[in-house]
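> Just to be clear, the model below is a prediction. Sequence and coordinates:
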Amino acid sequence: MNAKTFEPAAELSEDVRTRFLIDGKWQVPLGLERFDLVSPMTETVTLNVPLGSHADMDVAITSARRAFDETDWAYLAPSQRAQYLNRVADEIEARIELFKRVWIGQVGAPAWFVNAISGAAVGHFRFYAGLSETYPFEEQRIAAAGSVTVLREPVGVAALIAPWNAPLVLLTQKLAAALMAGCTTVIKPSPETPLDALLLAECVVAAGIPAGVVNVVPAGREVGSRLVSDSRIDKVSFTGSTDAGRQIAKVCGERLARVGLELGGKSASILCDDADLDDWMRTLAPFTMPFSGQICFAQTRVLVPENRHDEVVDAFVAGVEKFQVGDPWQPDTVVGPVSLARQRDRVLNYLDVGRAEGARVATGGGRALGFDRGYFISPTIFDNVTNDMRIAREEIFGPVVSVIKYRNDDEAVAIANDSEFGLSGSVFSADAERAARIARRVRTGQISVNSFNLDVIAPFGGYKNSGLGRESGVEGLGGFQETKAIFSPT
């Protein structure tokens, strides 16, 4: 087997390739719909997989509902559920190299990014298992008359809908919290990336999670809509586009189902006039277009002071032009292909939009040269961008960054906040206190000072159109809970 290609027929079990996990068993699909998984490097079909039908989804929902209503899963002591979570973490850890290969093979995520991020999948399960010892699942309070017991109970059956770009990490972020809370789940991975969720299902089975607690059915949008609208689903947790998130929120709002949304971003990296440019280039430049910019926290607006504009642009262009573009399996590749043909076309269209709006292409601006096959786009920096341009306001989801000038700290904050999004960000300054003051003023869910960080202990999510609620951290557990107060006269 070639270590630098992914061969799903040889590397994955027949269950993962051909079946769904429903009610604790690997089930043959009830429908006939199939989907071709296409390599973004070669544009060839790597595997033909089944997609779930309405009937498959109905059986999965029934299974999850029964597991919540008729078994003791929701009433186990937190320490008992923690044991299950730690066993799942062990199983993921044992397969982590295969999970990495699945990620690279399905969507072309570069190895450096996959190696940096994949460990969070284990981290999510370990973190939430650890909360069993410290989290206030139950607490006593003194009331005006007697006492009150506050219980934090599972919300019920949770639908977990994962996107195509980083399915393992984003799915474990949801699943670990949902299981620790005591929920049962129906997982719907994207049609383009079903393998991560099904390989995770193998981990769940091996860890002994009771039947019906975790169900996995890859499906398209129509069947996914059925999942979201089903009255047996108590909570929908969705990661994906803002437009899709709006539709899900509308459906959930009509039936007052709980909903959590992790959506788009157009995050700003602010370089102060005293910032160490070399440090910014080393630390942050790769995260302006990580995974070819197909990640929600990409720092796609770079805000630079007028008096350092030319210096920053020259250094940024020089650095990006050194980024190795190509085979994502190679450890020195910084930018691989975009993942899907439709994504390639979307990004190329935005390059035309940027030119038409009057922005200057400082580097890149089209298909990457030297590739006969694959969805490769040259890393692109637009200069002379104003914050009212579409390329500065809309999430492109490609290796495209806008450089925007500002005059002072107040204007930098105003530009950063002049966005419908508010997911991530960064501030660089030689004066750490100054950078921290600026960071506090930016309306965003996460922001780093003189660094770029993600961590399972920190809440992740956004302001404004970047979503509703938080995942990861203690806050992520609360998203899968209801709160009950029980009064007692003594």
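Yep, it's here.
> For the rest of this, base every contact and every neighbour count on C-alpha atoms.
Fine.
> Span of stretch 217-231 from start to end?
End-to-end distance for stretch 217-231: 18 Å, by Cα to Cα, to the nearest Å.
> alright, now check it against this:
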Amino acid sequence: MLQHDKLFIGGDWIAPAGTGTIDVVSPHTEEIVARVPDGTPADMDRAVAAAREAFDHGPWPRMTMAERAAVVGRLAEIYADRQAEIAETITLEMGSPITFSQLAQAPQPLGMLQYFAGLGATFPVEDERPGAFGPITIRREPVGVVAAIVPWNVPQFVIMTKLAPALVAGCTVVIKPAPETPLDSYLLADMIKESGIPAGVVNIVAAGREAGEHLVSHPGVDKVAFTGSTAAGRRIASICGEQLKRCTLELGGKSAAIILDDCDLPSAMGFLSIASLMNNGQACVAQTRILASRRRYDEVVQAVADMVTGQAVGDPADPATGIGPLVAKRQQDRVEGYIRAGLEEGAKPVVGGLDRPFDRGWYVAPTVFAGATNDMRIAREEIFGPVLTVIPYEDEGDAIRIANDSDYGLSGSVWTADADHGVDVARQVRTGTYGVNMMNTMDPNTPFGGFKASGLGRELGPEGLSAYLEYKSIARLG
């Protein structure tokens, strides 16, 4: 069993303030595979103090953005050499199929490091505008100490949506990984030490909710960057609002895939299998509402059912596995609760149901519901598991109405033989990202975030870097 007994604070490995530990449990075997310290509020105080010292008195914010970008580029080079280890670690700790870990969990964080290193090399820190009484210098300065609170489903990906732009901007960071997935952050800490990032610029403390709320509330934190549930996001937003603290929130989703009548179903299903079921359905952008016209409804239901049954369910370390276990017993119970709710509300399970695939491991049967309406819980609430709901629509306008009839607005897609018309549909759906004949893959160069209850602010792209900058206007005469 792997064991860590230190926390990464102030550029070094130090003993935790408390004696509590976190057991990392394999979702496949239900056995303990690692143990790490459980961070306490006192540990968060030390981490914030280290970040505060590094920001207020250290060299990092005082370097040029191009100099910081070069260091982030070195971190990317180190990261590139350890992708296989990162992928295997994430599969071990949270059950992501190894093929998904190798294609997304490890490479996408690397892509973000490389992107922001390139962006920072040329990003304008100052520019001038004409003012009423003379020239005005517009200056961009780092926001300060950032608390980055990340979930367990794509831990390195979400860390990098926050860490990469924050570092380039000149911020210092305290990262709180989820207690389910602390192991990959230990690998990251080793890479940060090797990269030459100054001590205290990045601090990592895995912990639970109490220490996390302490971090959010800490007066030494200038900005909170959070990815997770909408309920937790509301709590964080209320704390930040009371303190007038900056925050970005990337929250839940209940995205709709609109299948238009001219869609080539066999072609679409190959892409939709990834868009709907990636990471065992544990993705905020998953396309879990499938909207099909009544004219082709039965045909679409069958195609979706065939797509789901074509996914091998099993050991996430096996390259043949398409769907692995859920991250924890509570998540298994949650998803099965939604399957039960779908049955009680009258939806028909075409595939799957409540029979578990295996006696051991936190698996649920991948499930497709037909005969569903958009007012059912399975169509309105984020399930975060391999459960898809096929909903009929009357015409294209009705499909757009159903897609928009949601508390969320994070992602979505349309599937059609006419891509230009698909873009017209995309313009009418109120979500932060959208795909035509694909799922928007969160390109590092484009802003990512949601409408409505899916969050506040944007990550990635130049907009993501700007989220870690404060704007200062300097007017002068003479």
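Nice, I can see it. Here the structure is a predicted model, which means the values were calculated and not measured.
> Provide the TM-score value for the superposition.
Superposed pair, TM-score by TM-score structural alignment, normalised by the length of structure 2: 0.98. Supporting alignment: 476 aligned residues with a Cα RMSD of 1.1 Å.
> counterpart of R437 of structure 1 in structure 2?
Under the alignment (TM-score structural alignment), R437 of structure 1 maps onto D424 of structure 2.
> Then N384 of structure 1?
Counting by TM-score structural alignment, N384 of structure 1 corresponds to G371 in structure 2.
> now V169 of structure 1
Match for V169 of structure 1 (TM-score structural alignment): F157.
> my guess is its match contacts L103, does it?
No - at 11.9 Å, F157 of structure 2 does not count as touching L103 under the criterion of Cα atoms under 8 Å.
> and those two? which has more neighbours close in?
Just comparing F157 of structure 2 and L103: by other Cα atoms under 10 Å the higher neighbour count belongs to F157, 21 against 12.
> Any idea how many residues pack against P130 of structure 2?
For P130 of structure 2, the count of nearby residues is 10 (other Cα under 10 Å).
> ok, now D418 of structure 2?
Neighbours of D418 of structure 2 (other Cα under 10 Å): 13.
> And it, how far from G131 of structure 2?
D418 of structure 2 is 48 Å from G131 of structure 2, where distance means Cα to Cα.
> Contacts only, for A257 of structure 1.
Contact analysis of A257 of structure 1 by Cα atoms under 8 Å, 6 or more residues apart in numbering lists I233, D234, K235, V236.
> swap in P50 of structure 1?
By Cα under 8 Å, 6+ apart, P50 of structure 1 lies in contact with T18, R19, P29, L32, E33, R34, F35, P218.
> rerun that using 7 Å as the cut-off
Counting by Cα atoms under 7 Å, 6 or more residues apart in numbering, P50 of structure 1 touches T18, E33, R34, F35.
> Check R139 of structure 2 too.
V125, E126, D127, Y471, K472, S473.
> tell me the secondary structure for the equivalent of it over in structure 1?
With TM-score structural alignment as the criterion, R139 of structure 2 lines up with L151 in structure 1. Recorded secondary structure, L151 of structure 1: strand (DSSP: H, G, I helix; E, B strand; the rest coil).
> how much space between L151 of structure 1 and T71 of structure 1?
In terms of Cα to Cα, L151 of structure 1 sits 19 Å off from T71 of structure 1.
> What lines up with T309 of structure 2 in structure 1?
For T309 of structure 2, the aligned position in structure 1 is E321, judged by TM-score structural alignment.
> Likewise for A87 of structure 2?
Mapped onto structure 1 by TM-score structural alignment, A87 of structure 2 lines up with K100.
> quick one: that match and F113 touch, right?
No - with contact defined as Cα atoms under 7 Å, K100 of structure 1 does not reach F113; the gap is 10.0 Å.
> Just the contacts of A257 of structure 1: which are in strands?
Those of the contacts of A257 of structure 1 mapping onto strands are K235, V236, per DSSP state E.
> want to throw the contacts of A257 of structure 1 into JSON lines with distance to M57 of structure 1?
JSON lines is the format used below for the contacts of A257 of structure 1 (distance: Cα to Cα, whole Å):
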{"residue": "I233", "distance to M57 of structure 1": "12"}
{"residue": "D234", "distance to M57 of structure 1": "15"}
{"residue": "K235", "distance to M57 of structure 1": "16"}
{"residue": "V236", "distance to M57 of structure 1": "15"}
